[in-house]
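>>> Sequence plus the predicted model coming up.
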Amino acid sequence: MPRRSAPIYLDHNAGAPLRASVREGMIEVLSDTGNASSVHSHGRRARGRLEAARESVAQLCGAKNRAVTFVSGGTEANMTALTSTWRDQGAPVYLDKLFRSAVEHPSVVTGGRFPVGDQVVVPVDSNGIVVAEALKDLLVGAEPGLVSVMAANNETGVMQPLQEIGAIAKEHGHFFHVDAVQAAGRLQIDLDEWQADIITLSAHKFGGPQGIGAVVARSTARVPAPLMIGGGQENWSRGGTENVAAIVGFGIAAQDALEEVSDVSHLAELKSKLELGLRSVCPSTVIFGETAPRLANTCCFAVPGIPAETALIAFDLERVSVSSGSACSSGKVSVSHVLTAMGVDEPLARCALRISMGWDTSASDIDRILEVWPQIVDRLKPDARHEAA
């Protein structure tokens, strides 16, 4: 009986595998006892671990320790940030509108705590990049609001010109939120350069545990009203007993990611090899956002006539895990709102696949993709290998 190949995981944008260092650190905490709010020795030990993790996350973002608030993940982080009620220099501030791009993550598309009528969608170009002039037109003369733009798209990997967007927001008196969930560990985060008032993170995108994230402010003097209230945890910014084990795992993953983010050239080389290989198999392959700045780890592509749902099943049978885009759609393969906003026709959008790499991806993983993909194409659409681009 032929030996089956080892499973390959190439869906890091949905969730990266847990790092061994993170697992070991969390197990150590789970075998201990202590509420970080307690004053006895067990509680103080838990508090020390929590604050050490806070420092590591702050370093990943170039922020102050006290500016980091731990929450349950990226969605809660975005819900916390997306509110019309803020405090600035101790005084309450009420923001009029939410200005968010057309390609945001579903947790931002819902608008957070802004009513539907107070949400304004900012258009993007064919690469999914915010149209700066359109944003400026929306902000000029408008009452102070909140601009929300992701650092990098979870489906295409396309990066936004945050420095330009932040400058526009500041010039016209608006607050600025950056969803940095896909950026953390993959590009340098700089709240000052971006002129971002607040960013949001999720640990499981770069090898930390699921169910833990953070809201990180540029200044503790300008922060959104808490979403979760009921206790004084997190400096009164998020009520509820802290998940110390998950927070410690977050901190360890942040330390590892900070070391890796300075050099992602190996991922860029793997992506280049992958995309050249995909094109050599099918010249008609479309790579979304190809001419825009993209994360080194993300390739979103389609071959016309090969539905994503069918291709995903074929990959899975070969023990290769890839995605059709966002993982936050109840496991359903549907037309991507991101690709729709980019002007991609529905038939092509239904063929979109995403390969996303990370800390454990090797050259042999890409070799395996390029080995099985021609076989899949030959089964699903044999003539695709001869169609011109």
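Now that the structure is in, tell me what you want to look at.
>>> Please make it C-alpha for all contacts and neighbour counts, starting now.
Fine.
>>> And the helices in the stretch 251-389 of the chain, which stretches?
Ranges of helices in the stretch 251-389 of the chain, per DSSP state H, counting those that start in this stretch, are 265-281, 308-317, 337-341, 346-349, 363-380.
>>> for comparison:
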Amino acid sequence: MEIIYVDHAATSPLHPEVLDAMLPYFESHFGNPSSIHQIGRQARHALDQARKSIAESLRVSEQTVVFTSGGTEADNMAIIGYALEHENKGKHIITSKVEHHAVLHACQELEKRGFEVTYLPVDETGRVKLNDVQAVLRDDTILVTLMFGNNEVGTIQPIKEIGELLYKHQAVFHTDAVQACGAVNLNLAELPVDMLSISAHKINGPKGIGLLYVREEIKLRPVLYGGEQERKRRAGTENVAAIVGFAKAIHLAAQTLSERQERYHQFAQVLIDTWMREEVEFYLNGHQTKRLPHVLNVSFPGVNIESLLMNLDIVGVAASSGSACTAGSIEPSHVLVAMFDQAKERIQTAIRFSFGLGNTVEQIERVAIETAKVVKRLKQQEEFIN
């Protein structure tokens, strides 16, 4: 039985060309880039070339790219690193209720250290209102951190407008763009942000590597202590093979962006049209125009979501109920709670389909039909029990 993977927002398969690019750095070019002999210099050259390639893709200078172990470390480095280094300017931070836990838990840690954090509400589409940001902005606000595109419902925040709002304020602006990278165009030459986090494994790159873009004038307190790698900003021997793969993944994502966006919109429409034709009751969650094209979050009223996911898995469909970082949690999605408050039917019956490398129209048609079958069967069982 073919397994159809529609959980690319959790992680994505490694692109074959990315693997090919990485292999030499596990074998012949295995050197430490800090070593001065020729084996080390080979690794240093690969590291420098990868940094240059990524910087060109993002439209930034190479000096602003700091490699990390992934999106979580990048978020922590930006939030905790900036707050601790600049607490003399103020101890107020602004974020939202729908952030990834890498951001939320970093902010909660800062609260334990005496900082004050404002968690902005969102509307029913999952978007922050610009007026709400302006209303809570204070003289002692030093950092605003808001995600670019939500990993559970796909909603894109008004990043450009918020950045422009902060233009003359002391607060720096960080955005978690882990889910947005590879799904939308990230031209940092035009995007008014000071720091931005990305992770490779969401864009068909390897796990365990990410980056933080840090505008040149910004100083961060290191989260890790050790050697002088990454211009003394992130200690530890660089993961050269993964960084080379990261650069290749970003390059491939940029090359195929427009065709993938079109394909993913088509996939979402196939699901929606099929369910409507099959007379399945469902609600779409998240903003339906300002959204990441590869994420579709749907509620099926009256259906136990764990049963739905298990039954889909049995027939070869791998989807999820939200963030992979909270899998197994009995708590409802904090994103959906922020969007719908007490609307349990919306919150407790939501499933996320996310598209990516390898998916075809034929696969998505099968996903749509199998989902409709399972939803109908589970609803009939529930009605029989009641």
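On my side now, so go ahead. These numbers were taken from a predicted model, which means no experiment stands behind them.
>>> Distance of Pro172 of structure 2 relative to Ile79 of structure 2?
I think there's a mix-up here, since residue 172 of structure 2 is Val and not Pro. From Val172 of structure 2 across to Ile79 of structure 2, the span is 10 Å (C-alpha to C-alpha, to the nearest Å).
>>> Looking only at neighbour counts, state which of the two leads.
More crowded of Val172 of structure 2 and Ile79, by other C-alpha atoms under 10 Å: Ile79, with 25 against 20.
>>> Secondary structure element for the more buried one, which one?
Element membership for Ile79 of structure 2 (DSSP states H and E) is helix 71-85.
>>> List the contacts of that helix.
For helix 71-85 of structure 2, contacts defined as C-alpha atoms under 8 Å, 6 or more residues apart in numbering pick out 68, 91, 102-103, 106-107, 110, 142-143, 145, 174, 176, 178, 195, 197-199, 209-212, 219-223.
>>> chain center to that helix, what's the gap?
Here helix 71-85 of structure 2 shows a centroid-to-chain-centroid distance of 16 Å under the convention C-alpha atoms, centre = their mean, to the nearest Å.
>>> Where do the strands of the stretch 151-300 of structure 1 begin and end?
Assignment of strands within the stretch 151-300 of structure 1 using DSSP state E, counting those that start in this stretch yields the ranges 175-179, 198-202, 213-217, 222-224, 286-287, 298-302.
>>> what's the answer for the stretch 1-150 of structure 1, then?
Counting by DSSP E, counting those that start in this stretch, the stretch 1-150 of structure 1 has these strands, from start to end: 8-9, 68-71, 85-88, 91-94, 98-101, 119-122, 146-150.
>>> Show me what the fourth one is packed up against.
Looking back up the chat, that one is strand 91-94 of structure 1. Strand 91-94 of structure 1 sits against strand 85-88, with contacts defined as 3 or more C-alpha pairs under 8 Å, 6 or more residues apart in numbering; DSSP states H and E.
>>> mind redoing it with 10 Å?
When contacts are defined as 3 or more C-alpha pairs under 10 Å, 6 or more residues apart in numbering; DSSP states H and E, strand 91-94 of structure 1 packs onto strand 85-88, strand 222-224.
>>> OK, contacts around the aligned residue in structure 1 for Gly126 of structure 2?
In structure 1, the residue paired with Gly126 of structure 2 is Gly128, using TM-score structural alignment. Counting by C-alpha atoms under 10 Å, 6 or more residues apart in numbering, Gly128 of structure 1 makes contact with 101-104, 153, 156-160, 288-289, 292, 338-343.
>>> What distance do you get for Gly128 of structure 1 to Gly34 of structure 1?
Distance of Gly128 of structure 1 to Gly34 of structure 1, given as C-alpha to C-alpha: 46 Å.
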